[in-house]
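> Return atomic coordinates for the entry below.
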Amino acid sequence: MKNFSTELTYKTSRSSGAGGQNVNKVETSVTVIWNVSESRFFSDEEKELISKKLKNRINTDGILQLSVSESRTQYQNKKIANQRILEIVNTSLIRPKSRKATKPSKAQIAKRIENKKKLSEKKESRRFRPDR
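From the prediction side, this is the model:
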């Protein structure tokens, strides 16, 4: 898990929603901003992987933004935003294991065909056949 928090910048604004007069006068909402393309913390390959996986969250300038206004305090929102952006980027760096194609064993194929025959015979025996 990489910690690139030195490259993050923060912008504050007034939160919306409940909170009374506190909402109207205190800037508690925090937006964390990170420029993916200019990061010195990650290699070019890692940056490409991050950009690919987070393409819906990264804007055309290569900037990843995340806003948090859950808490009533700016400090708490900053902590939450920092944690979230670290989680998002670290999970985007995880490469999925490549799938190895396998085929069923002869015993499995035989068992499946045998079960199909049994089911077919069971259904066949249920058919109503009036005497001719």
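
> Every contact and neighbour count from this point should use C-alpha atoms.
OK.

> which stretches of the chain form helices?
With DSSP state H as the definition, the chain shows helices at residue ranges 21-25, 44-53, 74-92, 106-126.

> Can you add mean neighbour count and give these back as a markdown table?
Compiled in a markdown table, the helices of the chain are given as follows (neighbours: other C-alpha atoms under 10 Å):
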| stretch | mean neighbour count |
| --- | --- |
| helix 21-25 | 12 |
| helix 44-53 | 16 |
| helix 74-92 | 17 |
| helix 106-126 | 11 |
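
> Before we compare anything, build this one as well:
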Amino acid sequence: MPDLVVTSRFVVPEAELSERFSRSSGPGGQGVNTTDSRVELSYDVARAPSVPEHLRERLLSRLAPRLADGVLTIAASEHRNQLANRRAARERLAQLLREASAPPPPKRRPTRPTRGSQERRLAGKKQRGEIKRGRAGRFD
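Below is the predicted model of the structure:
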């Protein structure tokens, strides 16, 4: 299979990925007992030479809950054949790396509520209080 393109500047070579195959659960009838269609795709984020240095720390911190000793593992078993599961695992890995390597969003600039929004809020609170005050003596 070809190299995994994450972004235009971040490509994971085929040699840095490792795959394991096993029997899958789910639909497939008798074939599911004999076919190794489940795919586990592993990528060593911590030690891979293809990861740009400026991205490595970001990837490691954002993917920390999913990493085991710096290795990211994706399992795919939703399809009935191995090739489709290999493609699904690669697409999922690329998507995860794409999201984790995205730059952080810009900082929020704090703003103050406008006078009009404050007045509307207080008017709503007054109206709600009037409704509740009207209920006070109804069930004596």
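
> Let me have the helices of structure 1 in TSV, extended by distance to V68 of structure 1.
Below are the helices of structure 1 laid out as TSV (distance: least, C-alpha to C-alpha, whole Å):
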stretch	distance to V68 of structure 1
helix 21-25	14
helix 44-53	21
helix 74-92	6
helix 106-126	52
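
> closest one to W34 of structure 1 among the ones you listed?
Closest to W34 of structure 1 of the helices of structure 1 is helix 74-92 (C-alpha to C-alpha; 8.9 Å).

> Read off where that closest one ends up in structure 2.
Using TM-score structural alignment, helix 74-92 of structure 1 lines up with residues 82-100 of structure 2.

> Show me the contact partners of that stretch.
Counting by C-alpha atoms under 8 Å, 6 or more residues apart in numbering, the neighbours of stretch 82-100 of structure 2 from elsewhere in the structure are 4-7, 36-41, 58-59, 62-63, 74-79.

> Following superposition onto structure 1, what is the mean distance for it?
Its aligned residues in structure 1 lie a mean 0.7 Å from stretch 82-100 of structure 2 after superposition (mean C-alpha distance after the TM-score superposition for structure 1).

> re earlier: nearest to N3 of structure 1, of the helices of structure 1?
For the helices of structure 1, proximity to N3 of structure 1 was assessed by C-alpha to C-alpha; helix 74-92 is nearest, at 6.8 Å.

> hmm, back to that, now the buried members of the contacts of stretch 82-100 of structure 2.
Of the members of the contacts of stretch 82-100 of structure 2, the ones counted as buried by neighbours, 16 or more other C-alpha atoms under 10 Å, are 4-6, 36-41, 58-59, 63, 74-79.

> residue nearest the centroid of structure 2?
The residue at the geometric middle of structure 2, judged as the C-alpha nearest the mean C-alpha position with C-alpha atoms, centre = their mean, is L96 (5.8 Å).

> sorry, back to before: quick one: closest of the helices of structure 1 to T12 of structure 1.
Nearest to T12 of structure 1, of all these, is helix 74-92, at 7.9 Å by C-alpha to C-alpha.

> what's the angle from the closest one to helix 44-53?
Relative orientation of helix 74-92 of structure 1 and helix 44-53, computed by axes from the mean of the first three to the mean of the last three C-alpha atoms, to 10 degrees: 100 degrees.

> counterpart of stretch 37-46 of structure 2 in structure 1, which residues?
The aligned range for stretch 37-46 of structure 2 is 28-37, by TM-score structural alignment.

> Check the offset of that stretch from the chain's centre.
In terms of C-alpha atoms, centre = their mean, to the nearest Å, the centre of stretch 28-37 of structure 1 is found 18 Å from the chain centre.

> Looking at the helices of structure 1, which is nearest to K100 of structure 1?
helix 106-126 (18.6 Å).

> Check how far that closest one sits from its aligned residues in structure 2, on average.
Compared with structure 2 after fitting, helix 106-126 of structure 1 deviates on average by 3.6 Å (mean C-alpha distance after the TM-score superposition for structure 1).

> which secondary structure elements does that helix contact?
Applying 3 or more C-alpha pairs under 8 Å, 6 or more residues apart in numbering; DSSP states H and E, we find helix 106-126 of structure 1 packed against no helix or strand.
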